[in-house]
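> when you get a sec, could you give me coordinates for this:
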Amino acid sequence: MTTPRDLLIVAMDTVSGHSVDRGDLSLALAGAEAIDLLGARAIGLDGERIVPGPPLPLADRMLDRAASALTREPPYEPVGEWLWRRGRGLPGAYLDTLEADGEAVRERHRRWMVFHTSELALVDSSARRRATHRLRSDEPVLATLATAIGIHDPSTPDSPAVTRVDDVATATVLTAVDDALGELAVERQRRAERRDAATADNVRRGY
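A predicted model of the protein is given here:
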């Protein structure tokens, strides 16, 4: 299993009455992929730029796709740009993978709150148990990514323990994810303010 798959599983498994924003999850999944690629030595970082390593066979097909999507000519891509580019459509791709691997099934009348359009339900599997254990054990990478997008294990206190990532490259990716989530939140606020202003203008005009 990989960090992106674990992140999606815990999102589906622990969210209750809360919808994880699709954009937030997209960015976090792309960051999780980058961290796993670092762990596999498929990439390195030069400052904040992703430097591809030699092509390596990876055990996960989604990570293979991520590696094949790397910018392999200098100047290399900054982590932040990778998150936005790679994250586009990524949650749907991982949901498809869970379904194809038999770790999630479609239910006609049940909807997970990860996506309002999703009708996938997790099955009882070793992958699900592993992801849940990883979150509950407060593993730093998964805990940080989950907290960043509003996922909290209901079996833990409301205030999760502060986790620390000692690896500099991993910490750089996590910081980039946090920055990108902040940018997305600002853009959402701007859109909401524009909608409110347009609504108020229409009211003044009698519409």
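> from here on, contacts and neighbour counts on C-alpha atoms
Will do.
> now the strands: where do they sit in this protein?
Secondary structure of the chain (DSSP state E): strands at 43-46, 49-52, 104-106, 120-122.
> can I get those in CSV with distance to T132 and mean neighbour count?
Listed next are these as CSV, based on distance: least, Cα to Cα, whole Å; neighbours: other Cα atoms under 10 Å:
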stretch, distance to T132, mean neighbour count
strand 43-46, 27, 18
strand 49-52, 30, 22
strand 104-106, 15, 17
strand 120-122, 12, 20
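> could you export the ones you listed as a markdown table, including distance to A192?
Listed next are those as a markdown table, based on distance: least, Cα to Cα, whole Å:
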| stretch | distance to A192 |
| --- | --- |
| strand 43-46 | 36 |
| strand 49-52 | 33 |
| strand 104-106 | 33 |
| strand 120-122 | 30 |
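> second input sequence below; structure requested for side-by-side comparison:
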Amino acid sequence: MSTAKDLFLISVDPGPGPDVGQGDLSLALAGAELIDLVGAGAVAVDDDRIVPGGPSGPDDRLLAEAEAGLVRQPPYERVEDWLWRRGRDLASAYRTALEGDGELRRRRSGRLPFGPERVEPVDTPARRRAVGRREEGEPVLAALASAVGIGEGRPDEEPGFADEAVTGVVAAVHDAVMELEAVRQRRTIENTAFANIWRGP
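Take a look at the predicted model:
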């Protein structure tokens, strides 16, 4: 299993915290893919640019799609741009893939049969591995989980990483999630102001 799939599985694990926003999760999944590609030697991060290396041929279909989508011509793609481009609707893609693999099941929340539907992980070796990484505090997974509001840590408390590329990607994920939240807040303010205009004094 990839870091991205582990992240998705812990994001839908039932717990006391709030649901993870799909936009936030998509950005973090794109970051997780990039970190796995760095680990496989498929890419390097030079300053803030993603420099493709040799093909790694990952077994994971979504990770292979990510590798195939790399920009291979100079000046190459910035990490931030990758997160926004690759991250578009990525949470939905992972949900579909994990449901197809039998790692997720759909359930209705609440007592009513027509209540809202959600997915939850099936108790499989993959799910236990993801939970194990989380409980052990594996730094990369913990940092990406923190970026989307999973766990009690704050972004400014994340540990450094031995690999500067990983440090840069994690920082870019945090920045992108904060930018997305700023966009949400701005839209909320604008919508409230628009509603007040129509409501009148």
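> please state their TM-score.
Put the two chains on top of each other and the TM-score (TM-score structural alignment, normalised by the length of the second structure) is 0.90; 195 aligned residues with a Cα RMSD of 2.0 Å.
> circling back: and of the strands of the first structure, who's closest to V203 of the first structure?
strand 120-122 (40.9 Å; Cα to Cα).
> in the second structure, what stretch matches that closest one?
Mapped onto the second structure using TM-score structural alignment, strand 120-122 of the first structure spans residues 119-121.
> how close does that stretch sit to the first structure?
Its matched residues in the first structure lie on average 2.2 Å from stretch 119-121 of the second structure after superposition (mean Cα distance after the TM-score superposition for the first structure).
> which parts of the first structure are helices?
For the first structure, applying DSSP state H gives helices covering 3-14, 22-39, 61-68, 79-87, 90-100, 126-136, 140-148, 168-204.
> packing partners of the fourth one?
Translated: helix 79-87 of the first structure. Helix 79-87 of the first structure sits against helix 22-39, helix 168-204, with contacts defined as 3 or more Cα pairs under 8 Å, 6 or more residues apart in numbering; DSSP states H and E.
> buried ones in the first one?
Going back to what we said before, that points to helix 22-39 of the first structure. By neighbour count on 16 or more other Cα atoms under 10 Å, the buried set for helix 22-39 of the first structure is 22-38.
> with the second structure overlaid, how far apart is that helix on average?
Compared with the second structure after fitting, helix 22-39 of the first structure has a mean deviation of 0.4 Å; criterion: mean Cα distance after the TM-score superposition for the first structure.
> against which helices or strands is that helix packed?
Packed against helix 22-39 of the first structure by the contact rule (3+ Cα pairs under 8 Å, 6+ apart) you find helix 3-14, strand 43-46, helix 61-68, helix 79-87, helix 90-100, helix 168-204.
> residues in contact with it?
With contacts defined as Cα atoms under 8 Å, 6 or more residues apart in numbering, helix 22-39 of the first structure is touched by 2-4, 7-8, 43-44, 63, 66-67, 82-84, 86-91, 114-115, 145, 149, 169-170, 173-174, 177, 180-181, 184.
> just the buried ones from these?
Buried among the contacts of helix 22-39 of the first structure (16+ other Cα under 10 Å): 2-4, 7-8, 43-44, 63, 67, 82-84, 86-87, 90-91, 114-115, 145, 149, 169-170, 173-174, 177, 180-181.
> make JSON lines from the helices and strands packed on helix 79-87 of the first structure and add distance to P160 of the first structure to it.
Converted to JSON lines, these look like this (distance: least, Cα to Cα, whole Å):
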{"stretch": "helix 22-39", "distance to P160 of the first structure": "18"}
{"stretch": "helix 168-204", "distance to P160 of the first structure": "17"}
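> and of those, who's closest to R136 of the first structure?
Per Cα to Cα, nearest to R136 of the first structure of those: helix 22-39, 17.7 Å.
> so that closest one aligns onto which residues of the second structure?
Going by TM-score structural alignment: helix 22-39 of the first structure matches residues 22-39.
> burial count for the closest residue to A127 of the first structure other than its chain neighbours?
The shortest distance from A127 of the first structure to any non-neighbouring residue, by Cα to Cα, 6 or more residues apart in numbering, is to M1 (6.9 Å). M1 of the first structure has 12 neighbouring residues, counting by other Cα atoms under 10 Å.
> got it, and S11 of the second structure?
Around S11 of the second structure there are 23 residues (other Cα under 10 Å).
> thinking it is in contact with P18, fair?
No. Look at S11 of the second structure against P18 with Cα atoms under 8 Å: they stay out of range, at 10.0 Å.
> overlap in contacts, these two.
With Cα under 8 Å, 6+ apart as the test, S11 of the second structure and P18 reach no residue in common.
> how far away is R72 of the first structure from I50 of the first structure?
Counting by Cα to Cα, to the nearest Å, the gap from R72 of the first structure to I50 of the first structure is 9 Å.
> still on that earlier bit, right, so of the strands of the first structure, which gets closest to A197 of the first structure?
With Cα to Cα, the closest approach to A197 of the first structure among the strands of the first structure belongs to strand 120-122: 37.3 Å.
> list the contacts of the closest one.
9, 12-13, 95, 99, 103-107, 110-112, 128.
> re the thing from before, format the helices and strands packed on helix 22-39 of the first structure as CSV; extra columns: distance to L135 of the first structure.
Output for these, formatted as CSV (distance: least, Cα to Cα, whole Å):
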stretch, distance to L135 of the first structure
helix 3-14, 8
strand 43-46, 25
helix 61-68, 21
helix 79-87, 22
helix 90-100, 18
helix 168-204, 16
